[in-house]
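**Q** when you get a sec, could you give me coordinates for this:
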Amino acid sequence: MLRVMIVDDEELAVQRLEMILSGIDDVEIGLASMNPQEAYDYARTHPVHLAFLDIAMPKINGLRLSTLLLELNPSISVVFVTGFDNYAIQAFDLNALDYLMKPVTLQRMLKTLDKARKR
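**A** So this is what the prediction gives:
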């Protein structure tokens, strides 16, 4: 079972990822939040295998949040989900598992989950 967290400052983006992921048998959504600090606090006390992070968020952006999460637990796989393609190099420099462009499709999500299962 893959326990995932979703963090995006857009409610519709969170809902879309929840809808896609909730239909996949071996995925458990541990947290879906619009608040990066809440996500960090959650990861401090709960195991997380896969974190889906938006990049452009206020206060703590997704790149910074990924660094904080990996300091807590280096085995967390990070997937950036964004509308901006210009952060891809930075994302992969942070060892991101994948980089998804919005809107995410089920087919693209399944490819990402296959990568996560193989890791």
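
**Q** when you work out contacts or count neighbours from here on, use the C-alpha atoms and nothing else.
**A** Fine.

**Q** where along this protein do the strands fall?
**A** Using DSSP state E, the strands assigned to the chain run over residues 2-7, 27-33, 50-53, 77-82, 98-101.

**Q** distance to residue 69 and mean neighbour count for those - can I get that in TSV?
**A** As requested, the strands of the chain are exported to TSV (distance: least, CA to CA, whole Å; neighbours: other CA atoms under 10 Å):
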stretch	distance to residue 69	mean neighbour count
strand 2-7	11	22
strand 27-33	14	18
strand 50-53	9	26
strand 77-82	9	25
strand 98-101	16	20
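
**Q** can you put those strands in TSV and add distance to residue 61?
**A** Putting those into TSV (distance: least, CA to CA, whole Å) gives the following:
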stretch	distance to residue 61
strand 2-7	10
strand 27-33	13
strand 50-53	9
strand 77-82	11
strand 98-101	15
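
**Q** of all those, which one is nearest residue 89?
**A** When these are ranked by distance to residue 89, counting by CA to CA, first place goes to strand 98-101 at 9.7 Å.

**Q** how about this one, so we can line them up?
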Amino acid sequence: MTDSPLRTLVVDDEAMAIERMQVLLSRFEDVNLVGTAGTGGQALRLIEALTPDLLLLDISMPGLDGIGVAQAVQRLPQRPTIVFVTAFDQYAVTAFDVAAADYLLKPVDPARLGQALARVRELRSNAPAAPAEEDGYVKEFWVPHRSEIIRVDVDAIDMIEAERDYMRLHTADRSFLLHQTIKELERRLDPELFIRIHRSKILRRDRIKGLVHLGYGVWSVDLGDGGDHRIGRTYLSDVKRITGK
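**A** Have a look, this model is predicted:
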């Protein structure tokens, strides 16, 4: 059994319920509360961004409810363990249909929460390790999209652009937002397949049709889409290396 704290995300549409759970969790040294969410959609975004070990999840919420969140989570390659925390007992059968580790009724008893955490620890210690990528580079991304989590194959990505705290993954016909820094994303991508041309843009190498000199030392990448893909001066020598120049 690992000694590392359980990285935990609490999801509940009631602020008082979240506050009470925060107080309860503070009694357990082996729990690290990494975030809270008030809606199912927000929960999916935080799960993708924070990759928690444990999800303490309310069921009855407006919009995407806890069961919907749990169903979406099942598609993730690195799934958090789910413990439902609810005021209603009629969802118990459905909860275990989506592989919940435990089912706690509000108001949560501290001793009962301790039992649930111990069960989560046991389940996670016995779980098989996720297979590593053969070459160490990411092969797919799982991104929140409305009420789903969708798999985006790296081979389908043409371009990646920064948008504030997110990265937009462009495919042939759609785009998806991923909560990750461009520096981290660049590290995870195979440099034989992708190249960074700007502080806010990464391109797939085999989509590049040519380079265009715009004058005054300014260059752009031609993707054949009519877009303006300026090359940052810091990255110009790396991009030119593609042509052997």
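
**Q** out of the strands of structure 1, nearest to residue 42 of structure 1?
**A** Smallest distance to residue 42 of structure 1 across the strands of structure 1 (CA to CA): 7.6 Å, for strand 27-33.

**Q** which elements pack onto that closest one?
**A** When contacts are defined as 3 or more CA pairs under 8 Å, 6 or more residues apart in numbering; DSSP states H and E, strand 27-33 of structure 1 packs onto strand 2-7, helix 11-22, helix 36-45.

**Q** can you get me a residue count around the counterpart of residue 9 of structure 1 in structure 2?
**A** Matched by TM-score structural alignment, residue 9 of structure 1 corresponds to residue 13 in structure 2. By other CA atoms under 10 Å, 19 other residues sit near residue 13 of structure 2.

**Q** and residue 80 of structure 1, which of the helices and strands packed on strand 27-33 of structure 1 is closest to it?
**A** For residue 80 of structure 1, the closest of those is strand 2-7, at 9.7 Å, according to CA to CA.

**Q** how close does residue 21 of structure 1 get to residue 115 of structure 1?
**A** Counting by CA to CA, to the nearest Å, the gap from residue 21 of structure 1 to residue 115 of structure 1 is 15 Å.

**Q** between the two, which is the more surrounded one?
**A** residue 21 (20 against 13).

**Q** show the contacting residues for that one.
**A** Residues near residue 21 of structure 1 by CA atoms under 8 Å, 6 or more residues apart in numbering: 27-29.

**Q** need these in JSON lines with distance to residue 35 of structure 1, can you?
**A** Formatted as JSON lines, the entries for these read as follows, by distance: CA to CA, whole Å:
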{"residue": "27", "distance to residue 35 of structure 1": "21"}
{"residue": "28", "distance to residue 35 of structure 1": "19"}
{"residue": "29", "distance to residue 35 of structure 1": "16"}
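
**Q** where do the helices sit along structure 2?
**A** 15-25, 40-50, 66-73, 92-97, 110-126, 182-188, 236-240 (DSSP state H).

**Q** the first one vs structure 1, average offset?
**A** Relative to structure 1, and after both are superposed, helix 15-25 of structure 2 has an average distance of 0.7 Å to its aligned residues, where the measure is mean CA distance after the TM-score superposition for structure 1.

**Q** on that earlier part again, the helices of structure 2: which one's closest to residue 176 of structure 2?
**A** Closest approach to residue 176 of structure 2 among the helices of structure 2 (CA to CA): helix 40-50, 12.0 Å.

**Q** in the closest one, what's buried?
**A** Within helix 40-50 of structure 2, the residues scored as buried using 16 or more other CA atoms under 10 Å are 40-48, 50.

**Q** for those, which one is nearest residue 97 of structure 2?
**A** Checking the buried residues of helix 40-50 of structure 2 against residue 97 of structure 2 with CA to CA, the nearest one is residue 40 at 18.5 Å.

**Q** structure 1: which residue goes with that closest one?
**A** The criterion is TM-score structural alignment: under it, residue 40 of structure 2 has residue 36 as its aligned partner in structure 1.

**Q** I'd guessed its match sits against residue 64; true?
**A** No: with contact defined as CA atoms under 8 Å, residue 36 of structure 1 does not reach residue 64; the gap is 9.6 Å.

**Q** next, format the helices and strands packed on strand 27-33 of structure 1 as JSON lines and append distance to residue 85 of structure 1.
**A** Supplementary listing: these in JSON lines, determined by distance: least, CA to CA, whole Å:
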{"stretch": "strand 2-7", "distance to residue 85 of structure 1": "18"}
{"stretch": "helix 11-22", "distance to residue 85 of structure 1": "17"}
{"stretch": "helix 36-45", "distance to residue 85 of structure 1": "21"}
